[in-house]
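> this is a predicted model, with the sequence first.
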Amino acid sequence: MAVEKGDTGSKMSIIRIVQVLLRESDKDHPLSQQEILDYMEGKYGMAVNRKSVGRNLTRLRDAGLPVFCREVPRMMNGKKVPLSLDWYWDHVLAREDLKALIDLLYFSHLPPQQVKQLAEKLKRIQIRSFDDGKTLVRNLPSAGKAADFDPVIALLTTAGEGKRKISFYYDHYEADGKRHHGRLPSGEDRLLSVSPLLIIASDDRYALLAEKDEGGIEVYFLDLMSDVKLLEDPASDTLTQAQIQALKPSDYLYSAHEIFRGKPELCTFEADWHLMTDIVNDFGKTAHLSSGSQTKVTIEIMIQPEAMKAWAMRHAPLVKILSPAYLVKEVREAAAELARLYGLP
């Protein structure tokens, strides 16, 4: 058993007290000086006297560390003297904060292993025994790999804060399955110039809210923006800073959250080639382009049939399901019901 001796022992005692407070206490679980002594001896084999612990706790608090206690008055030699009780380390993140962050992880579309690793790291921030009660929880990962938009976001932030314009090409996908710049009627690539206002984050995508040179606000998805450059041109001053801050993302974007049950099946569908951008954004690499022409593309994908049906109905009449046969029948019947509902022959 180690015993406190001299200056080295005093320094080690302070370190052990910090470790005990960090690992065993928080605002809702304070420790008495005796409990701190017990932890020091039981976990670290260090026996110290109570007065030494009291002095070191006061030193830590006076040094500005997040060490707190409850003080009550007591009479000593006819005078009121504060008695320090219930010591704890005030962690940056409370347990409720950690639970909220861990919930956000499980509701994200990150790879499951990454979610588990990040959740464990968050729990170690609390250090004190922390069980999030989510051993059975698994998240639903995204179909595609998330791209790194940090450099573009940093550039857009610089432009917005510096009141400068940006230029970029806004891309789409065509029947060849490849990415192309938007074009002018002449056939040349269309280079856009806008004034950034806000960046909106939702459903694994970033969207830029920007004012066009010709006026009006438009939404551009960052994953479709390419060759983004910061210009020296001053941004439009049509909107004041107060008006920009008052902009509501929900006035420009709507997120429809859908979850479909069932086992994935191989589905084949035919779509207008103009839907290629939606196909890439919605399905990622799970969609296989089996054939394409100037007007249509044929796609194969492993997906829940109900999800395939909903996607086809949402994009009707630009999508036609080719297989499986029972799903073709279901969509045909749904289309007939819609026709009857709207009084069509």
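Structure received.

> going forward, measure contacts and count neighbours with C-alpha atoms only.
Will do.

> isn't residue 128 right up against residue 28?
No - using C-alpha atoms under 8 Å, residue 128 makes no contact with residue 28, being 11.1 Å away.

> ok, residue 309 - how many residues close by?
Here the count is done by other C-alpha atoms under 10 Å, and residue 309 has 18 residues near it.

> the helix or strand containing residue 339: which residues count as buried?
In the assignment (DSSP states H and E), residue 339 maps to helix 325-341. Of the residues in helix 325-341, those buried by neighbour count under the rule 16 or more other C-alpha atoms under 10 Å are 327-328, 331.

> let's bring in a second model and compare:
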Amino acid sequence: MNTQPKKFLIFYILDILKRCTDEDHRLSQKQIGEILEREYEMKADRKSIRRNLLDLIDLGYDVGCSQSVRVKPDGEEEVLLTDWYLNQEFTNSELRILIDGLLFSKHIPYRQCRELVEKLEGLSSQHFRARVRHIAALPQNRPDNRQLFYTIDMLDEAMEKGRQVSFHYCHAGMDHQLRPQMNEQRNPKEYVVNPYQLVAANGRYYLIANTEPHFNVSHYRVDRISDICLLETPVKDPRQVQGLEQGLDLSQHMAEHPYLFAGESVRATFRAKKHLLNDLEDWFGPAANYFHETESALDVTVKVNQEAMFYWALQYAPFVEVLEPAALRQRVGRALREAAEKYETEVSHDIH
């Protein structure tokens, strides 16, 4: 055997430590030697293995081991180094959080999500991969916009250089495929956009921007953008955009736009059951002002996008009553009455 050059020994030992060890799974010099012979066709004695392990430490690799002291027959003490392992760059729990973040996302296509999960798995030892085999059950009911990462790169470059972008914006059809929105000539409509910020909300990436030739804030689902192009024209000064006159306060903007709809923000007041407090904190956080607390309810005032507040109030209708503004209260009431009427009507037996 021993067909591999000795100069490769340190690289093979490092590869073994990366693949096979962590703080909970260690290898002796004998075990490392057995793997070298079995998988790399290289024989090495324990002294050579120990020397290369110490060289890895000198080179800055975070290699750990157990130390013990043995007294020789002549009375001299000898330090024994055993149970070698590599401290992985990420702990298993950190990797699990990163992988779960991918699984919770709704915008990354299946194939790319699967590849990213596998890359993250590769940042730890084989023992971690064995613990997360259930991830193979990743559902394939994800969008198929394979331009997603290219789109993100282009948007990052555009924002860094302060330039506009153009793109097509897609909508899903009844066949579950994304198709660009059409203009009056039945050609894909081209959007020219001033990009300001990428944000993650509700499990998806959104672009906060302004669309030419308008002067209001727009929000675009990044996974629905296709055929993006970086333009030479500079972005519009955000201070010229309604709602961004003082710059983009991201935390405030997200609190005002829980669903990232475009349009005007209003000062809304609603009455909510107290058991919704956790939900209120999740949606609005410190932007919510609580008052008029009773044993079972409290009033809430928050500055919020009017369209978003309408749909949020419908979502929590059994536990929330919109008080102001009056127009929004009337709109929610009208929508709830129309919905109730639908459920009071018998369903047609022609449904298949």
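In hand now; what should we look at? Note that the structure is a prediction, hence the values are computed from the model and not measured.

> now the TM-score, please.
A TM-score of 0.52 describes the superposed chains when it is computed by TM-score structural alignment, normalised by the length of the first structure; 256 aligned residues with a C-alpha RMSD of 5.1 Å.

> export the buried residues of helix 325-341 of the first structure to CSV and tack on distance to residue 201 of the first structure?
Below are the buried residues of helix 325-341 of the first structure laid out as CSV (distance: C-alpha to C-alpha, whole Å):
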residue, distance to residue 201 of the first structure
327, 34
328, 36
331, 33
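
> what range does stretch 308-323 of the second structure cover in the first structure?
In the comparison with the first structure, stretch 308-323 of the second structure aligns to no range at all (TM-score structural alignment).

> A helix includes residue 42 of the first structure, no?
Yes - when classified by DSSP: H, G, I helix; E, B strand; the rest coil, residue 42 of the first structure is found to be part of a helix.

> and the closest residue to residue 173 of the second structure other than its chain neighbours, what helix or strand is that in?
In space, and not counting its chain neighbours, residue 173 of the second structure is closest to residue 179: 7.1 Å by C-alpha to C-alpha, 6 or more residues apart in numbering. Remark: residue 179 of the second structure resides in strand 178-180, with elements defined by DSSP H and E.

> how far off centre is that strand?
Computed by C-alpha atoms, centre = their mean, to the nearest Å, the chain-centroid distance of strand 178-180 of the second structure equals 24 Å.

> any buried residues in that strand, and which?
Those buried within strand 178-180 of the second structure under the rule 16+ other C-alpha under 10 Å are 178, 180.

> which parts of the stretch 101-250 of the second structure are strands?
Counting by DSSP state E, counting those that start in this stretch, residue ranges of the strands within the stretch 101-250 of the second structure are 163-172, 178-180, 191-201, 204-211, 217-221, 225-234.

> next, the angle strand 225-234 makes with the first one.
Taking axes from the mean of the first three to the mean of the last three C-alpha atoms, to 10 degrees, one finds that strand 163-172 of the second structure is oriented at 160 degrees with respect to strand 225-234.

> after superposition, how close is strand 163-172 of the second structure to the first structure?
On the superposed models, the aligned residues of the first structure are on average 6.2 Å from strand 163-172 of the second structure, with distances taken as mean C-alpha distance after the TM-score superposition for the first structure.

> any idea how far residue 278 of the first structure is from residue 331 of the first structure?
Residue 331 of the first structure sits 20 Å away from residue 278 of the first structure, going by C-alpha to C-alpha, to the nearest Å.

> which parts of the second structure are helices?
Across the second structure, reading from the start of the chain, the helices by DSSP state H fall at 9-20, 29-40, 46-58, 92-104, 110-121, 126-131, 148-161, 250-256, 277-284, 306-315, 326-343.

> so residue 128 and residue 28 of the first structure - more neighbours on which side?
Neighbours were counted for residue 128 of the first structure and for residue 28 using other C-alpha under 10 Å; residue 128 has more, 18 against 11.

> what do we get in the second structure for that one?
In the second structure, the residue paired with residue 128 of the first structure according to TM-score structural alignment is residue 126.

> check contacts around that match.
With contacts defined as C-alpha atoms under 8 Å, 6 or more residues apart in numbering, the neighbours of residue 126 of the second structure are 19-21.

> from residue 16 of the second structure, how far out is it?
With distances defined as C-alpha to C-alpha, the gap from residue 126 of the second structure to residue 16 of the second structure amounts to 10 Å.

> and residue 192 of the second structure, by the same measure?
Residue 192 of the second structure is 52 Å from residue 16 of the second structure, where distance means C-alpha to C-alpha.

> one more: residue 123 of the second structure?
From residue 123 of the second structure over to residue 16 of the second structure (counting by C-alpha to C-alpha), the distance is 13 Å.

> got it, and residue 79 of the second structure?
Separation of residue 79 of the second structure from residue 16 of the second structure (C-alpha to C-alpha): 24 Å.

> comparing the two, which shows the higher neighbour count?
A side-by-side neighbour count of residue 79 of the second structure and residue 16, using other C-alpha under 10 Å, places residue 16 first with 19 against 10.
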